[in-house]
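Q: Need coordinates for the below:
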Amino acid sequence: MDYRYLGKTGLKVSELCLGTQTFGWVTNETEAFLILDRFVDAGGNFFDTADSYNQGASETIFGKWIKQHGQRSSLVVATKTYFPTGKGPNDMGLSRKHIIEAVERSLRRLQTDYIDVYQLHCYDGATPLEETLRALDDLVKAGKICYIGVSNFAPSHLMKAIMLCRMHKWAEIASLQAEYSLLVRSPEWELLPICEEEGVGFLAWSPLAGGWLSGKYRRDKPIPPDSRGGRRDRFEDLPEQRVKEKTWDIIDILIEIAMMRKKTPAQVALNWLLSKSSSVIPVFGARTIQQLEDNLGAVGWALAPEEVTRLDEISSQEPPYPYSFIKRYARKR
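A: The predicted structure follows:
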């Protein structure tokens, strides 16, 4: 496993990040510990969770493993807050009150004294961004968190956060976590360029599009019942959202390249993401140790330029205005 800097920070993280959303949901504690141990054995040091994952069970299971692992300084632990963690009116969002309380609860569940990367799980239109960022800066100064990240922000939200932090000399934004895969190319229109220009690390969530790029979904075949699409786990992964002729065209090429390279479709899809930019770090989840082993096979090799081009072309998405207009007329150096 190679390592990449998280944006322009001096923090080195593994080129793959292990997401733990399955822990306490479809992955029990025993299997989760096996997955975590194997990821570390493979050289992984970067882990992502959230306080809302499975009513805190993901953080709790991960925290038990951190204590058992006993080498906290070797791990880069990222978690998030925004979504509801209770029934009270202040049990969600990015208010100062909720963030301060959420950090303390996450620290207890994770059984650690500090969080390496603390992320805002979604933009909060009800809370001034200044209030949120000032609270995070105070937590950095207090030693509760090391770096600040955001997730599911529009380009304007991200740029505003970056400029507010610079203007007030608050701790700067270290990372953005956004959905990005062969099926979701829209971050390339503005989010990824902003990250590269401003020195912000890009964490790609759902890099396998909820399993649609793993090879389990095939053209003219029934949707597997034991899959995210079959279980109808997430709106974005439902067949009625994903099934389009273009989706099958992408999967066909993905499978073709995987067979030629003697790799799995998931490995090719993850490797394609790694080829897009040195700032991109895929955040993948694993329900079983077998799925983890498959995903780990995405590193240690590289797609040929012509293979990347084939995948780029088949998965390209025509950008809307103003991106299309700027692409057509803007000058470049």
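
Q: For the rest of this, base every contact and every neighbour count on C-alpha atoms.
A: Noted.

Q: how about the helices in the stretch 1-150 of the chain?
A: Taking DSSP state H, counting those that start in this stretch, the helices of the stretch 1-150 of the chain run over residues 29-41, 57-69, 96-110, 129-141.

Q: For the ones you listed, give me JSON lines that also has mean neighbour count and distance to Leu292.
A: Conversion of the helices of the stretch 1-150 of the chain to JSON lines gives the following (neighbours: other CA atoms under 10 Å; distance: least, CA to CA, whole Å):
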{"stretch": "helix 29-41", "mean neighbour count": "18", "distance to Leu292": "7"}
{"stretch": "helix 57-69", "mean neighbour count": "20", "distance to Leu292": "16"}
{"stretch": "helix 96-110", "mean neighbour count": "18", "distance to Leu292": "22"}
{"stretch": "helix 129-141", "mean neighbour count": "19", "distance to Leu292": "33"}
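
Q: could I get the ones you listed as a markdown table with distance to Ser316?
A: Below are the helices of the stretch 1-150 of the chain laid out as a markdown table (distance: least, CA to CA, whole Å):
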| stretch | distance to Ser316 |
| --- | --- |
| helix 29-41 | 32 |
| helix 57-69 | 35 |
| helix 96-110 | 38 |
| helix 129-141 | 33 |
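
Q: Quick one: closest of these to Lys262.
A: With respect to Lys262, and counting by CA to CA, the nearest of those is helix 29-41 at 22.3 Å.

Q: gap between the closest one and the chain center?
A: The gap between where helix 29-41 is centred and where its chain is centred comes out at 19 Å by CA atoms, centre = their mean, to the nearest Å.

Q: now swap in stretch 289-306 and tell me
A: What separates the centre of stretch 289-306 from the centre of its chain is 17 Å, taken as CA atoms, centre = their mean.

Q: Repeat that for stretch 225-233.
A: Taking CA atoms, centre = their mean, one finds the center of stretch 225-233 at 21 Å from the center of the full chain.

Q: Quick one: end-to-end distance for it.
A: Start-to-end span of stretch 225-233 (CA to CA, to the nearest Å) is 11 Å.

Q: how close does Leu270 sit to Thr309?
A: Between Leu270 and Thr309 the distance is 15 Å, computed by CA to CA.

Q: I'd say Ser279 and Arg4 touch.
A: Yes: counting by CA atoms under 8 Å, Arg4 is a contact partner of Ser279 at 7.4 Å.

Q: Before we compare anything, build this one as well:
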Amino acid sequence: QMEYSILKREPEKYVMPMAEKYGFGLLPWSPLAGGILTGKYRQQQTTPDDSRHAFKDWREWAQGMERPYQDAVLDVLAAVAAEKEATISQVALAWTLRQKAVAATIIGPRTMAQYEDNFGALAVEMSEAEYGRINEAAPV
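A: Predicted coordinates for the structure are as follows:
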């Protein structure tokens, strides 16, 4: 298990190539970067009171997930999601599941609606061009 998402791609440097080489699958956690990759939390935006980010400890952890380019990544995810008639979350999860070394991913939905939305990622298929646009927006 390891933390891995579009915003936290460091495992692609060492861990994932090794996993591919030796044929084992990884089980990443926080594929939605603590909720950032849902599109709910944009930089310079007020946090909803009913979200995990409203709690001090969670907010401090999530700040470690933030990247200066995250809103640009969210814009690309939103564009791909609109083309696919999917949600930003579904595209972000589909991107994670598309990685060769990823066997499955650990999700943490707080509500049934979030669970159903997350599950919908399994139906999202991306072209090489769409996948490339996301990769371009989020450097390793």
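
Q: Send over the TM-score of the superposed chains.
A: Put the two chains on top of each other and the TM-score (TM-score structural alignment, normalised by the length of the second structure) is 0.89; 139 aligned residues with a CA RMSD of 1.7 Å.

Q: what's the burial count for Glu66 of the second structure?
A: If you count neighbours by other CA atoms under 10 Å, Glu66 of the second structure ends up with 18.

Q: In contact with the one residue sitting closest to the centre of the second structure, which residues?
A: The centre of the second structure sits closest to Leu32, judged by CA atoms, centre = their mean, with a distance of 3.5 Å. With contacts defined as CA atoms under 8 Å, 6 or more residues apart in numbering, the neighbours of Leu32 of the second structure are 5-6, 38, 89, 92-93, 107.

Q: Can you find the partner of it in the first structure?
A: Under the alignment (TM-score structural alignment), Leu32 of the second structure maps onto Leu208 of the first structure.

Q: next one: Leu122 of the second structure
A: Alignment note (TM-score structural alignment): Leu122 of the second structure maps to Val299 of the first structure.

Q: hang on, that match in a helix?
A: No: assignment of Val299 of the first structure by DSSP: H, G, I helix; E, B strand; the rest coil gives coil, placing it outside any helix.

Q: pretty sure it is touching Leu273, no?
A: No: using CA under 8 Å, Val299 of the first structure makes no contact with Leu273, being 11.0 Å away.

Q: can you map out the strands along the second structure?
A: With DSSP state E, the ranges of strands along the second structure come out as 2-3, 28-29.

Q: Not counting its own residues, what contacts the last one?
A: Residues lying outside strand 28-29 of the second structure but in contact with it, judged by CA under 8 Å, 6+ apart, are 1-5, 102, 104-107.

Q: Of those residues, just the buried ones, ChimeraX syntax please.
A: Typed into ChimeraX, the line below selects the buried ones among the contacts of strand 28-29 of the second structure, using 16 or more other CA atoms under 10 Å:
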select :3,4,5,102,105,107
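
Q: Reformat the contacts of strand 28-29 of the second structure into a markdown table and put distance to Ala138 of the second structure next to each item.
A: Formatted as a markdown table, the entries for the contacts of strand 28-29 of the second structure read as follows, by distance: CA to CA, whole Å:
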| residue | distance to Ala138 of the second structure |
| --- | --- |
| Gln1 | 21 |
| Met2 | 18 |
| Glu3 | 16 |
| Tyr4 | 13 |
| Ser5 | 10 |
| Val102 | 18 |
| Ala104 | 21 |
| Thr105 | 19 |
| Ile106 | 21 |
| Ile107 | 21 |
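
Q: Closest one of the contacts of strand 28-29 of the second structure to Met18 of the second structure?
A: Val102 (12.0 Å).

Q: my guess is that closest one meets Glu20, correct?
A: No: if you go by CA under 8 Å, Val102 of the second structure and Glu20 don't touch, sitting 9.2 Å apart.

Q: follow-up on the earlier one: okay, Val299 and Leu273 of the first structure: which has more neighbours?
A: Leu273 (21 against 16).

Q: ok, Leu270 and Thr309 of the first structure, which is more surrounded?
A: More neighbours surround Leu270 than the other of Leu270 of the first structure and Thr309, with 27 against 13 (other CA under 10 Å).

Q: Surely the more buried one touches Ala209?
A: No: taking CA under 8 Å as the definition, Leu270 of the first structure is not a contact partner of Ala209, at 10.7 Å.

Q: for the second structure, longest helix please?
A: Among the segments of the second structure that qualify as a helix by DSSP state H, the longest is helix 70-84.

Q: For that helix, name the packing helices and strands.
A: Secondary structure elements in contact with helix 70-84 of the second structure, counted by 3 or more CA pairs under 8 Å, 6 or more residues apart in numbering; DSSP states H and E, are helix 88-97, helix 128-137.

Q: Show me how far the first one is from its chain's centre.
A: Between the centre of helix 88-97 of the second structure and the centre of its host chain there is 6 Å, according to CA atoms, centre = their mean.

Q: so how far is Ala123 of the second structure from the residue of the second structure most remote from its centre?
A: Relative to the centre of the second structure, and counting by CA atoms, centre = their mean, the farthest-placed residue is Tyr22 at 25.0 Å. As defined by CA to CA, Tyr22 of the second structure lies at a distance of 28 Å from Ala123 of the second structure.

Q: And for Gln90 of the second structure?
A: 9 Å.

Q: what does Val15 of the second structure give?
A: Val15 of the second structure sits 27 Å away from Ala123 of the second structure, taking CA to CA as the criterion.

Q: before we move on, what about Met18 of the second structure?
A: Met18 of the second structure is 28 Å from Ala123 of the second structure, where distance means CA to CA.

Q: returning to that earlier point: the first structure: matching residues for the longest helix of the second structure?
A: Structural correspondence for helix 70-84 of the second structure: residues 247-261 of the first structure, per TM-score structural alignment.
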